[in-house]
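**Q** Starting from these lines, generate the structure:
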Amino acid sequence: MSQGQPRAAAIFRTAAPSLLLVVVVLISLVIGKYNVSMRDIVTVIGAKLTGVPSGLPATAEAVVWNVRLPRVACALFVGASLAAAGTVYQGLFRNPLVSPDILGVSAGASLGAVLGIFLSLPVLAIQGLAFAGGLGAVGLVYMIGAAVRGHDPILVLVLAGVAIGALLGACISLLKVLADPYNQLPAITFWLLGSLASVTRGDFLSVLPAMIVGLIPMVLLRWRVNLMTLDDQEARALGIETTRMRIILIAAATLMTAAAVSISGIIGWIGLLVPHVARLLVGPNFSKLLPASLLLGGGYLVAVDMLARSMAQIEVPLGILTAAIGAPFFIWLLMTTRRGWQ
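**A** Presented below is the predicted three-dimensional model:
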């Protein structure tokens, strides 16, 4: 009996993220300004897949197919991508305070999007500039890290990321000062706060391949990530080419983060907080930690997005809610968890 209880607890902790995700997604599909039932959602999905008319009002069908489903799917994959990237970054940098924007990806994506809004470009171009800006910022940080010799490579990357992030932040501030205060500045501010209010099925499908491509190396190299949490000399002694492995994993995490940020704006705390919760549930083994982070991150952002569009007459930006929820919870984690995290 004493052996069965820990085993049952371990099974529950492993299954809990999946159960939470299913429950949150089902609730989020139903709740909104326009009330639809689960039966309506199933009917609409079945009608679209089979080509048979659903028999529902056109408004209900449009809300389910064009608004509710794409938005929940975007929240699911954006949250999962940010959580997975945070999990990889924390392991690579051997620091539990690292988040996906440590190398400037969020700052680069923000500058790209702000520039697109400042130039009054279409939405697709703004998303493209955000995606390219995120990748470009991390590429610049890594070039600086490669050029600096004689120092700890991880420390150089972090410091270069801080410096480039500050520089890009100054550029964003300059564009905000120069922007039209009546049209452009509100759009810039709203984008920087993070939201899924205007996402479409096309937006989701446009970034989905990048998220999947970024996830593949994480899955294939999952056991090597455990070794990357060791000192570089110890990892090399175990047969790991740390430089090449770091480049591959940072590129994968950056690709997922840039894809997510390009359609959602800046949504903080997910990549920092969710890996901690997942680690408490399943332990530090990356083979278990990555799936748990994906599920918890997706479920968490779906829940926060549901709260954002239902708690008030106007929609609350996601960045505000994730900070308001994440900061106190993170402080509680720091106060209650033991010192070791790996």
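**Q** use CA for all of it now, contacts and neighbours both
**A** Fine.
**Q** which SS class is K33?
**A** coil (DSSP: H, G, I helix; E, B strand; the rest coil).
**Q** Pull the contacting residues for it.
**A** Residues in contact with K33, defined by C-alpha atoms under 8 Å, 6 or more residues apart in numbering, are 309-310.
**Q** Now do the helices in the stretch 1-150 of the chain.
**A** Under the criterion DSSP state H, counting those that start in this stretch, the stretch 1-150 of the chain contains helices at 4-30, 38-50, 58-62, 69-92, 105-118, 123-147.
**Q** Give me the most central residue, this structure.
**A** Centroid-nearest residue in the chain: L82, 2.0 Å away (criterion: C-alpha atoms, centre = their mean).
**Q** what number of residues lie near the closest residue to it other than its chain neighbours?
**A** By the measure of C-alpha to C-alpha, 6 or more residues apart in numbering, the closest residue to L82 outside its immediate chain neighbours is G271, 5.0 Å from it. By the measure other C-alpha atoms under 10 Å, the count of residues near G271 is 29.
**Q** okay but G271 is in contact with Q90, surely?
**A** No: applying C-alpha atoms under 8 Å, one finds G271 not in contact with Q90, separated by 9.2 Å.
**Q** Residues contacting stretch 209-229, please?
**A** By C-alpha under 8 Å, 6+ apart, stretch 209-229 touches 77, 81, 88, 91-94, 235, 240, 242, 248-249, 251-256, 259-260, 285-287.
**Q** let's go with 6 Å and repeat that
**A** 91-92, 94, 235, 252, 255-256, 286-287 (C-alpha atoms under 6 Å, 6 or more residues apart in numbering).
**Q** if we can go back for a sec, identify whichever of the helices of the stretch 1-150 of the chain lies nearest to F330.
**A** Within the helices of the stretch 1-150 of the chain, the stretch nearest F330 is helix 69-92; the backing value is 14.4 Å (C-alpha to C-alpha).
**Q** To compare against the first, here's the next sequence to fold:
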Amino acid sequence: MVLAAGVSLMLGRYPIEPAQALAMLASQVPGVTLEPTWTSQQATLFFNVRLPRIMLALMVGCCLATAGAAFQGTFQNPLVSPDILGASQGAAFGAAIAILAGQAAFGVSVSAFGFSILTVMLVLLVSSRAKGNRILVTVLAGTMISSLFSAGVSFTKLVADPTDDLPAITYWLMGSLTGAKMSDIAIAAIPMAVGMAVLFALRWRINILTMGDDEASTMGIDARRLRLFIILAATMATASSVAISGMIGWVGLVVPHLCRMMVGSDYRRLIPASMLFGASFLLVVDNIARLTATSEIPIGILTAFVGAPFFLYLITRKKKV
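**A** From the prediction side, this is the model:
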């Protein structure tokens, strides 16, 4: 991850030499005074454009991959992704409503975050009132409510101004890290850090959830309460990520499986591995998105190109077992 971040700082249409990048970073350390070997334009590009974007890619990749791993263990299903409870579709609807209302980027992010949390709360409310297998009911409620908000997004696209609002909604739905600002990152970092801290602290307990509720009860663990804590923490991380970057799919599905191949299924190792590998993965994909073509490719498209073939691989691999 550190290597990927260091290389990313120097890559771009306006390359920065390694010595210049290190000197500019060192110049921000209190008490360090260096003779500038870089231009003011390079400093502006480095601190206002490239560094915030790299930080955002690392944070979003870390959150999505970790949330995906946590949901897969919580629901005992290896094909679950962070949007299983409708967090992404709720965020998409909130963003679309804010764009129609003429809100700026910050207002769009706040609306997306709020609707994402609201969607998951609605799913948990419905599942608590339904009868039957708790895990199955929760997943079904998430699917139904996600479809409801997806229909809401389609309606907003139908009534949106085709020359202004509609392109903005469509571009947001494809996901992008363009225009990352330190002020926005600082705000999003708070719920991201809270969600990641809870998942990291409870990572060994996720192992117990994978055994089933009855086994957890024999160990003195309240499976329902633990599952609720993990869902809320993973939702907070997912909602804050989607709110600031748009819809970026497949990261929460692909990365945990890749990490399982490397470190196994023990969540004491899988959660930290997902954090690091998810951050590295999304940063590498973002570098490809901004450097491959003349005009930047939305990162959500590239993650789908990687994720869909891997999903097919998982299906065929399971059939062989």
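**Q** So after superposing, what's the score?
**A** Here the TM-score for the pair of chains, by TM-score structural alignment, normalised by the length of structure 2, is 0.96; 319 aligned residues with a C-alpha RMSD of 1.5 Å.
**Q** rewinding a little: so which of the contacts of stretch 209-229 of structure 1 comes closest to G134 of structure 1?
**A** Among the contacts of stretch 209-229 of structure 1, and counting by C-alpha to C-alpha, the member closest to G134 of structure 1 is L255, at 8.2 Å.
**Q** tell me, how many neighbours does the closest one end up with?
**A** Counted with other C-alpha under 10 Å, L255 of structure 1 comes out at 26.
**Q** How about W269 of structure 1?
**A** Around W269 of structure 1 there are 22 residues (other C-alpha under 10 Å).
**Q** show me what contacts it?
**A** G326.
**Q** For A130 of structure 1, see how far away it is.
**A** 19 Å (C-alpha to C-alpha, to the nearest Å).
**Q** now do G239 of structure 1
**A** For G239 of structure 1, the distance to A130 of structure 1 - C-alpha to C-alpha - is 37 Å.
**Q** Looking at the two, which one has more neighbours?
**A** A130 (31 against 10).
**Q** got the contact list for R53 of structure 2?
**A** With C-alpha under 6 Å, 6+ apart, R53 of structure 2 has these contacts: A180.
**Q** Now which residue in structure 1 aligns to it?
**A** When structure 1 is aligned by TM-score structural alignment, R53 of structure 2 is paired with R71.
**Q** With D214 of structure 2 instead?
**A** Using TM-score structural alignment, D214 of structure 2 pairs with Q233 in structure 1.
**Q** can you pull out the strands in the stretch 101-250 of structure 1?
**A** Applying DSSP state E, counting those that start in this stretch to the stretch 101-250 of structure 1 gives no strands.
**Q** re the thing from before, mind checking what the residue nearest to the centre of structure 1 lines up with in structure 2?
**A** By TM-score structural alignment, L82 of structure 1 lines up with L64.
**Q** M196 of structure 2 versus that match, what's the distance?
**A** 10 Å.
**Q** Also L3 of structure 2?
**A** Counting by C-alpha to C-alpha - L3 of structure 2 and M196 of structure 2 are separated by 22 Å.
**Q** so what corresponds to D164 of structure 2 in structure 1?
**A** For D164 of structure 2, the residue aligned by TM-score structural alignment is N183.
**Q** What of F281 of structure 2?
**A** Using TM-score structural alignment, F281 of structure 2 pairs with Y300 in structure 1.
**Q** Kindly report the same for I271 of structure 2.
**A** So I271 of structure 2 corresponds to L290, using TM-score structural alignment.
**Q** Equivalent analysis for F75 of structure 2, please.
**A** In structure 1, F75 of structure 2 lands on F93 (TM-score structural alignment).
**Q** so how many other residues sit close to the residue nearest to that match when sequence neighbours are not counted?
**A** Leaving aside its sequence neighbours, F93 of structure 1 sits nearest to I154 (C-alpha to C-alpha, 6+ apart; 6.4 Å). Other residues near I154 of structure 1 come to 15 when the count uses other C-alpha under 10 Å.
**Q** measure I154 of structure 1 to I320 of structure 1 for me?
**A** In terms of C-alpha to C-alpha, I154 of structure 1 sits 31 Å off from I320 of structure 1.
**Q** again, but for G271 of structure 1
**A** For G271 of structure 1, the distance to I320 of structure 1 - C-alpha to C-alpha - is 15 Å.
**Q** I263 of structure 1 maps to what in structure 2?
**A** I263 of structure 1 maps onto I244 in structure 2, by TM-score structural alignment.
**Q** Relative to I270 of structure 1, how far out is the counterpart of T178 of structure 2 in structure 1?
**A** Aligned by TM-score structural alignment, T178 of structure 2 pairs with A197 of structure 1. Relative to I270 of structure 1, A197 of structure 1 is positioned 18 Å away (criterion: C-alpha to C-alpha).
**Q** Pick out whichever of those two has more residues nearby.
**A** I270 (29 against 16).
**Q** got a list of what that one touches?
**A** With C-alpha under 6 Å, 6+ apart, I270 of structure 1 has these contacts: A83.
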